[in-house]
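> take this sequence and fold it.
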Amino acid sequence: MYQLHNRELCQNTAASQHVSLKMETPQIDELCFPELFNKSCRKPTPAQSDVLLAYILLSFIALITAALNLLVIISISHFRQLHTPTNLLILSLAVSDFLVGLIVMPIEILLTEACWYLGDLMCALYYIVGFIITSSTVGNMVLISIDRYFAICDPLHYTTRVTLNRTQICICLCWICSVIYNCLIVNDFLRQPDSHNSCHGECVVVLNNITGTVDLVVTFIAPITVIIVLYMRVFVVAVSQARAMRSHVIAVTMQRAVGATVKKSEMKAARTLGVVVLVFLICFVPYYIPSLLGEDIEHSSSTSPIVVWLLFFNSCLNPLIYASLYPWFRKSIKLIVSLKILKSYSCDSKIL
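You can find the predicted model right below:
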């Protein structure tokens, strides 16, 4: 009886050890790269119904983002009446938002819950493109704030200071500086893209304290400070103009401060672009909070998905703001969808 109990105990112990060993050792079909048994990452768990629904929703957001910003690009590029310095800045912003919906969002969906099979070079390329697009978006917001500052606070000299050629040069410099700056920031990562990967099948980039601090100042603190200061000035002038319009009396001191009566169209553009800037701040600030707290900025599938997608969602909100506040955008959408832009001389259509 004792020998039988002892044999059963040994069998149970062996079975438990076998189960424990089986739990600790991943199966071949659970690995991203089965041939690299000890170095491969594990595949994510099968998607549940709620996760699948989230994927469908995110894919829909990416599609809408690309489509709406493409409409903005076609509208401003096609109709000559929309070829103004302010609209050129909106066009540049729409290009960066379009790239977010076309490239960054779809890859981010794959990167969140899937193994990275595209190699280290494509991993580095993905992150550098994402950083360039983000920096260009911030740069475009600064240019929009400067444009509204001159239009509202110095309307007499606006047409001479802000011209189409100067605006085009500023936009080109914004994109060129964004490319050069981000290549310098992630220079070490471009040399060794897999330096921070814990296993094969992962795509991770980590900015150290020095690089993260520089990026925080250049990409966030300095631009945000400029944007807030300029728009505070625009807000003060806009309030002064509104009070003067209501009282129908413009004092001499106010004339000196404002310079001239601001056109209604410029004031409306300032309000619309002010909403764009406000939404931009709401979407971007949470992304940089860890860096403000002194933490290393890590970009990978483990980075908070809500914060990352809130930043991306800003690209979808911008064209929705244009559609709700700009009548010319709604008119241009009708002409584009109805294919009337294919007609001759459609570029000279009255949109405004």
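
> going forward, measure contacts and count neighbours with C-alpha atoms only.
OK.

> in the protein, which residue is closest to the centre?
Nearest residue to the geometric centre of the chain (Cα atoms, centre = their mean): Phe312, 4.3 Å.

> tell me if I'm right that that one and Pro106 touch.
No - look at Phe312 against Pro106 with Cα atoms under 8 Å: they stay out of range, at 11.0 Å.

> which residues of the stretch 251-352 of the chain fall in strands?
297-299 (DSSP state E, counting those that start in this stretch).

> which parts of it are helices?
Secondary structure of the stretch 251-352 of the chain (DSSP state H, counting those that start in this stretch): helices located at 252-258, 264-292, 305-325, 327-337.

> another sequence for comparison is provided below:
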Amino acid sequence: METLEEAELCFPQLLNTSCKKHKRSHSEAVITYTLMSSVSLLTVVLNLLVIISISHFRQLHTPTNLLLLSLAVSDLLVGLIVMPFQILLTEPCWLLGDLVCALCFFLAFITVPASTGNMVLISVDRFVAICDPLHYSTKITQNRIQIFVLLCWIYCVFYSFILFYDNLKQPGRYNSCYGECMINIMGALHLVLGFIIPISSIIILYMRVFVVAVSQARSMRSHIAAVKLQRSVTVTVKKSELKAARTLGVVVAVFLMCYCPYFCVSLSGYDIMMASSTNSFINFLVLLNSCLNPVIYAFFYPWFRKSVKIIVTFEILQPHSCQTNVL
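This is a model prediction of the structure:
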């Protein structure tokens, strides 16, 4: 009996203080590892392609693409750091110590909110481009975007530090036994700063863009007898606005799909075991958003497909490839 009891402990040598191993089937473990490892690899590859494309080709050095670059960096870090950490959390026992546990959560709550923050900045950029196009070039400059991106990252570091101050000050203080990786954060603050404010901002900006697009469509119909050149310009504006509205609509839908289960479970007050399938699933959805972002923001653009073709065919290694026309 003693041997069986020790086999069920994370640290058999600590009989009285060790956590018990949570049992799970072999098939569940294989599926979890395969799925999360594949998504992690795909997230890294896709966002790395975005980073290389925007950084290398001079034609892509625009304020809007600088926001896409910042988004890709945050999502790359999610795939490189947070997702492997999440895979380790699916294990029945945490074996890397209290300090590593606290630091991993601290980094996770920097990179994931940074991804969300960059989405908000992109929504603002497109809002100005669509709703105030005449003043876009004066309001949205390269220097201003750099400042806003820097402020976004500083905000995320400060945000994570506030949430994890107690956990960083005394790692493991919320663990009930050895072999556990438990943290405690201010749930209300996390809900407001990490979900309500970002998604509200995106929705409000999206609705405004949608209203402008509808207004342009009505204007086109009311001036159907206008000069052909003037009408063609109107049609072009309408198409660009509707495309932006659809893109932002996809962003909102995907963001809600990925984040709502996590925050709903957090607000419900239920305690979920670290290695449970429910915990793994809701955290996986949040991280999946970082894999979908490069698809939403980059795959919709022809320049990205051209850039990827040049990268994968190694044409990027040729002299002066940075001046290649990808637009």
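
> just give the TM-score of the two.
The TM-score (TM-score structural alignment, normalised by the length of the second structure) is 0.88; 317 aligned residues with a Cα RMSD of 2.5 Å.

> what lines up with the residue nearest to the centre of the first structure in the second structure?
Using TM-score structural alignment, the equivalent of Phe312 of the first structure in the second structure is Leu287.

> any idea how far His320 of the second structure is from its match?
37 Å (Cα to Cα, to the nearest Å).

> just Leu205 of the second structure next, same as before
Taking Cα to Cα, one finds Leu205 of the second structure at 39 Å from His320 of the second structure.

> what does Ile140 of the second structure give?
Remark: distance between Ile140 of the second structure and His320 of the second structure (Cα to Cα) = 29 Å.

> who's more crowded, the two?
The residue with more neighbours, out of Ile140 of the second structure and His320, is Ile140; 17 against 9, by other Cα atoms under 10 Å.

> that one -> the first structure?
Match for Ile140 of the second structure (TM-score structural alignment): Val162.

> show me what contacts the closest residue in space to that match that isn't next to it in sequence?
Take Val162 of the first structure and drop its neighbours on the chain: the residue closest to it by Cα to Cα, 6 or more residues apart in numbering is Pro85, 6.9 Å away. Going by Cα atoms under 8 Å, 6 or more residues apart in numbering, Pro85 of the first structure touches 162-164, 167.

> which of those residues tops the neighbour count?
Thr167 (20 neighbours).

> distance of that residue from Arg161 of the first structure?
Computed as Cα to Cα, the Thr167 of the first structure to Arg161 of the first structure distance reads 10 Å.

> same check, this time on Thr65 of the first structure
Thr65 of the first structure is 33 Å from Arg161 of the first structure, where distance means Cα to Cα.

> the helix or strand harbouring Ser70 of the second structure maps to which residues in the first structure?
Secondary structure from DSSP states H and E places Ser70 of the second structure in helix 63-77. Counting by TM-score structural alignment, helix 63-77 of the second structure lines up with residues 85-99 of the first structure.

> after superposition, how close is the lengthiest helix in the first structure to the second structure?
The longest helix of the first structure (DSSP state H) is helix 119-153. Its aligned residues in the second structure lie a mean 0.9 Å from helix 119-153 of the first structure after superposition (mean Cα distance after the TM-score superposition for the first structure).

> where does that helix end up in the second structure?
With TM-score structural alignment as the criterion, helix 119-153 of the first structure aligns to 97-131.

> and the aligned residue in the first structure for Met182 of the second structure, what does it touch?
Aligned counterpart of Met182 of the second structure in the first structure: Val204 (TM-score structural alignment). For Val204 of the first structure, the contacting residues are 123, 194, 196-197, 298-301, by Cα under 8 Å, 6+ apart.

> ok, so of the residues you listed, who is nearest Gln17 of the first structure?
Set against Gln17 of the first structure, the nearest of those by Cα to Cα is Asn197 (31.4 Å).

> from Glu24 of the first structure, how far out is the closest one?
Asn197 of the first structure is 21 Å from Glu24 of the first structure, by Cα to Cα.

> with neighbour numbers in mind, choose between the two.
Asn197 (16 against 9).

> looking at this, that one is in a helix?
No - assessed by DSSP: H, G, I helix; E, B strand; the rest coil, Asn197 of the first structure does not belong to a helix; its assignment is coil.

> in space, what's closest to it - neighbours in sequence excluded?
Per Cα to Cα, 6+ apart, closest to Asn197 of the first structure is Val204, 5.9 Å.

> the second structure: matching residues for stretch 55-69 of the first structure?
Under TM-score structural alignment, stretch 55-69 of the first structure corresponds to residues 33-47 of the second structure.

> Ala244 is in contact with Ala213 of the second structure, correct?
No - judged on Cα under 8 Å, Ala213 of the second structure makes no contact with Ala244 at a distance of 9.1 Å.

> aligned to Trp328 of the first structure, what sits in the second structure?
Match for Trp328 of the first structure (TM-score structural alignment): Trp303.

> distance check, Ala114 of the first structure against Gly101 of the first structure.
Distance of Ala114 of the first structure to Gly101 of the first structure, computed by Cα to Cα: 19 Å.

> comparing those two, which shows the higher neighbour count?
Remark: of Ala114 of the first structure and Gly101, Gly101 carries more neighbours, 27 against 17, as counted by other Cα under 10 Å.

> show me the contacts for that one.
61-66, 315-316.

> contacts only, for Ala94 of the first structure.
By Cα under 8 Å, 6+ apart, Ala94 of the first structure lies in contact with 69-70, 72-73, 315, 319.

> now it: how far from Ile306 of the first structure?
23 Å.

> what of Ile76 of the first structure?
32 Å.

> more neighbours: which of the two?
Higher neighbour count among Ile76 of the first structure and Ile306: Ile76, with 22 against 11, using other Cα under 10 Å.

> is the more buried one in contact with Leu93, as I believe?
No - contact between Ile76 of the first structure and Leu93 fails when scored by Cα under 8 Å: they sit 11.7 Å apart.

> what is in contact with the two at once?
If you check Ile76 of the first structure and Leu93 against Cα under 8 Å, 6+ apart, no residue is contacted by both.

> with the second structure superposed, average distance for the helix or strand following the longest helix of the first structure?
Next along the chain after helix 119-153 of the first structure, taking DSSP H and E as the criterion, comes helix 158-161. Here the mean offset of helix 158-161 of the first structure against the second structure after fitting is 0.4 Å, by mean Cα distance after the TM-score superposition for the first structure.
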